[in-house]
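Q: one predicted model, sequence on top.
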Amino acid sequence: MRRALTALVLLAAVGGGVAWWLTAPDPIPESELAGLTGDATRGQAVFAAAGCASCHLAPEDESAGPPVLAGGQRFVTQFGTFVAPNISPSPQGVGNWTDAQLINAIARGVSPEGQHYYPAFPWTAYNKADLQDLADLVAHLRTLPPSEAESLPHEVPFPFNIRRSLGGWKLLFENRDFVLQADLTPEQERGRYLVEALGHCGECHTPRNPLGGLRTDAWLSGAPDPAGDGQNPNITPAGLQWSEGEIVAMLQSGFTPEFDVVGGEMAEVVRNTSQLSDADRQAIAAYLKAVPPIESPAPEPGTGDSTAEE
């Protein structure tokens, strides 16, 4: 019996050590970041494509001028409520972070302290972004107005508040490859980069499994809003039957072919896509028409059951 107990203790210790190693943060190697110099002017376009202001502006902030990324917006999900942090270039924000720390936060979901970030922050999409683009984005962030607002803690219950467990989530669900692997034109490839990486469109328009992983088999086919406020629409050709020109026009003006105006979170998206070049909006449209048509799937148990249209 003593030998059996000793063996069980040793086995548990070994298993715990392996689990600890497997769930460790995986930052970008320093060699890949060496020599990167960001360009703030180029970074402004990356900032718009990535939609940073949509989440990190303070609630109800509609002031003109350069955005103040003070944070504070709340995002309600089945796992808890996540609060966007201050990412302005102040000591309360990210002003004291190095460029490498910022890039690792954006692309790998790793904090300067070596903790995992929740995938409510879409590093799961930004992990496909070009490192030069991220360096340019960081350079632009440093030009924006600082805010002294303190970042508020997330309201996440046990067991989801165990940060280390996110390492296991990453092992199961993080995907650093593009979803659409078809033979694409250069324009469609640019659109894929804007949609799947910088624009992180799949985060809202793709259904999730009960643990919050994206169901890439139903890519962009629509998903319940995490807060339970209706349904984010299907934007594959099975659901979005607009022409490329109509998609481009909506991304620039917010007007749909039905002479309606997009609202809610999509209005925030249009504020960003309207700042892109004509070529980039056209590339997004070309990609969306190249995505395989998928009928909107029924929600999986535990992922929400709202079916109201956006």
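A: The structure has been received and is ready for your questions. Predicted model only: the values in this text are computed from it and were never measured.
Q: every contact and neighbour count from this point should use C-alpha atoms.
A: Will do.
Q: the longest helix anywhere in the chain: which residues count as buried?
A: Longest among the helix segments of the chain by residue count, using DSSP state H, is helix 2-22. Within helix 2-22, no residue counts as buried by 16 or more other C-alpha atoms under 10 Å.
Q: for stretch 243-250, same thing?
A: Those would be 244, 247, 248, 249, 250, for stretch 243-250 by 16+ other C-alpha under 10 Å.
Q: mind listing the helices for the protein?
A: Going by DSSP H, the chain shows helices at 2-22, 30-33, 40-50, 52-56, 99-108, 123-126, 131-141, 165-173, 186-192, 202-205, 244-253, 264-273, 278-290.
Q: any idea which of those helices is most buried?
A: Most buried of those by mean neighbour count (mean count of other C-alpha atoms under 10 Å) is helix 123-126; its value is a mean of 26.
Q: okay, residue 152 and residue 93: tell me how far apart.
A: 11 Å (C-alpha to C-alpha, to the nearest Å).
Q: correct me, but residue 59 touches residue 75?
A: No - between residue 59 and residue 75 there is no contact under C-alpha atoms under 8 Å: 11.3 Å.
Q: next, the contact list for the residue lying closest to residue 142 once chain neighbours are set aside, please.
A: Spatial nearest neighbour of residue 142, excluding adjacent residues (C-alpha to C-alpha, 6 or more residues apart in numbering): residue 89 at 5.4 Å. By C-alpha atoms under 8 Å, 6 or more residues apart in numbering, residue 89 lies in contact with 95, 96, 141, 142, 143, 144, 145, 146, 147.
Q: also this one, for the comparison:
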Amino acid sequence: MALRWTRILGAGAAVVAVGVAAAWFLTKPAPLPEDSWAGLGEPDLARGETLFWVGGCAGCHAAKGATGDAVKVMSGGLPLTSPFGTFHVPNISSDPNAGIGAWTLAEFGNAMLRGVGKGGEHLYPSFPYTSYARMSPEDVNNLFGYMKTLPASSNVAPPHELGFPYNIRATLGGWKFLFFNSEPWVDLASADEKLQRGQFLVEGPGHCGECHTPRNALGGLEAGQWLAGGPNPEGEGRIPNITPGSRSVGSWSEGDLVNYFQTGFTPDYDSVGGSMVEVQKNLSHLSQGDLEAIAAYLKAVPERQ
């Protein structure tokens, strides 16, 4: 009898071990192959600057209240509150110690596209790599090249303030397994170049869905409610629905949207408010063509009430 139970327990332990090994394999950090970063050539700094603005880098990583050229100092430190705790935005300036000045292109690229940190660890999706994943290695090369031209800052951001179990980074592997992918949110494969450009800007570097799409209890975006609005992830008020089915933005023309991005004024002569203030400031740096592409995409997505 004892031998029988020993065999049963041994078999059970083996099954558990296999399950743990399989779970680790499926959820471990997965950087891109090294050759993804080979042969990209010199970065296009103008395109890199466009990605910098549409990506909202200054909105999160500049010091609070920064104006003028100071918005290009990526000193970090801004607290981002969430149901999971408070995240402190890191320094991503060109400083080699406090910032990312000593990072390689591959290290930067894996953070952007795979949510993998310099030390090979999972990054929290408070950094929107879940959207940036739709960028290409060429895009990353251009952005990284531009960011290396920006001023350095020696500011050291405080650590995140997260309770158990959210302070265990290994759990992020499971979260990525469930929610992280780089597939398009809307099928526009047969659309014209303008619409596809708008889709790239909104779904990729612009990461509009990170705020404008509701999330489930685990923090994953609800695919069936793309851009339908939802609770403010920082806890106050609501982020609006920006699909054509919206009771407010839905009635705006493409021209109204472009003007809003450029000036911050709505068709009713109201002005941009809340967290959208920083977003609008960033978008105002984009070309007319890119803003028109974003507007065209927002009018093409499925209606949500």
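A: Everything's here; your move. Quantities reported herein were computed from a predicted structural model and do not represent experimental measurements.
Q: and the TM-score between them?
A: TM-score of the superposed chains, computed with TM-score structural alignment, normalised by the length of the second structure, equals 0.94; 295 aligned residues with a C-alpha RMSD of 1.2 Å.
Q: any idea how far residue 81 of the first structure is from the equivalent of residue 175 of the second structure over in the first structure?
A: In the first structure, residue 175 of the second structure lines up with residue 169, judged by TM-score structural alignment. Using C-alpha to C-alpha, residue 169 of the first structure is found at 18 Å from residue 81 of the first structure.
Q: same deal with residue 271 of the first structure?
A: From residue 271 of the first structure to residue 81 of the first structure the distance is 25 Å (C-alpha to C-alpha).
Q: quick check: neighbours shared by residue 152 and residue 93 of the first structure?
A: With C-alpha under 8 Å, 6+ apart, residue 152 of the first structure and residue 93 have common neighbours residue 85.
Q: give me the more crowded residue out of these two.
A: Neighbour count, other C-alpha atoms under 10 Å: between residue 152 of the first structure and residue 93, residue 93 has more, with 21 against 15.
Q: show the contacting residues for the more buried one.
A: 70, 85, 86, 87, 146, 147, 148, 149, 150, 151.
Q: so which of the residues you listed is the closest to residue 193 of the first structure?
A: Nearest to residue 193 of the first structure among the contacts of residue 93 of the first structure: residue 87, at 23.8 Å, using C-alpha to C-alpha.
Q: hang on, that closest one packs against residue 67?
A: No - using C-alpha under 8 Å, residue 87 of the first structure is not in contact with residue 67, being 10.9 Å away.
Q: more neighbours: which of those two?
A: More neighbours surround residue 87 than the other of residue 87 of the first structure and residue 67, with 27 against 20 (other C-alpha under 10 Å).
Q: in contact with the aligned partner of the more buried one in the second structure, which residues are there?
A: Using TM-score structural alignment, the partner of residue 87 of the first structure in the second structure is residue 92. Residue 92 of the second structure makes contacts with 61, 74, 75, 76, 98, 99, 100, 101, as judged by C-alpha under 8 Å, 6+ apart.
Q: just residue 170 of the second structure next, same as before
A: 28, 122.
Q: try residue 258 of the first structure
A: Contacts of residue 258 of the first structure (C-alpha under 8 Å, 6+ apart): none.
Q: what's it aligned with over in the second structure?
A: Aligned against the second structure - with TM-score structural alignment as the criterion - residue 258 of the first structure pairs with residue 268.
Q: quick one: that match from residue 251 of the second structure, how far?
A: 12 Å.
Q: same thing with residue 23 of the second structure?
A: Separation of residue 23 of the second structure from residue 251 of the second structure (C-alpha to C-alpha): 47 Å.
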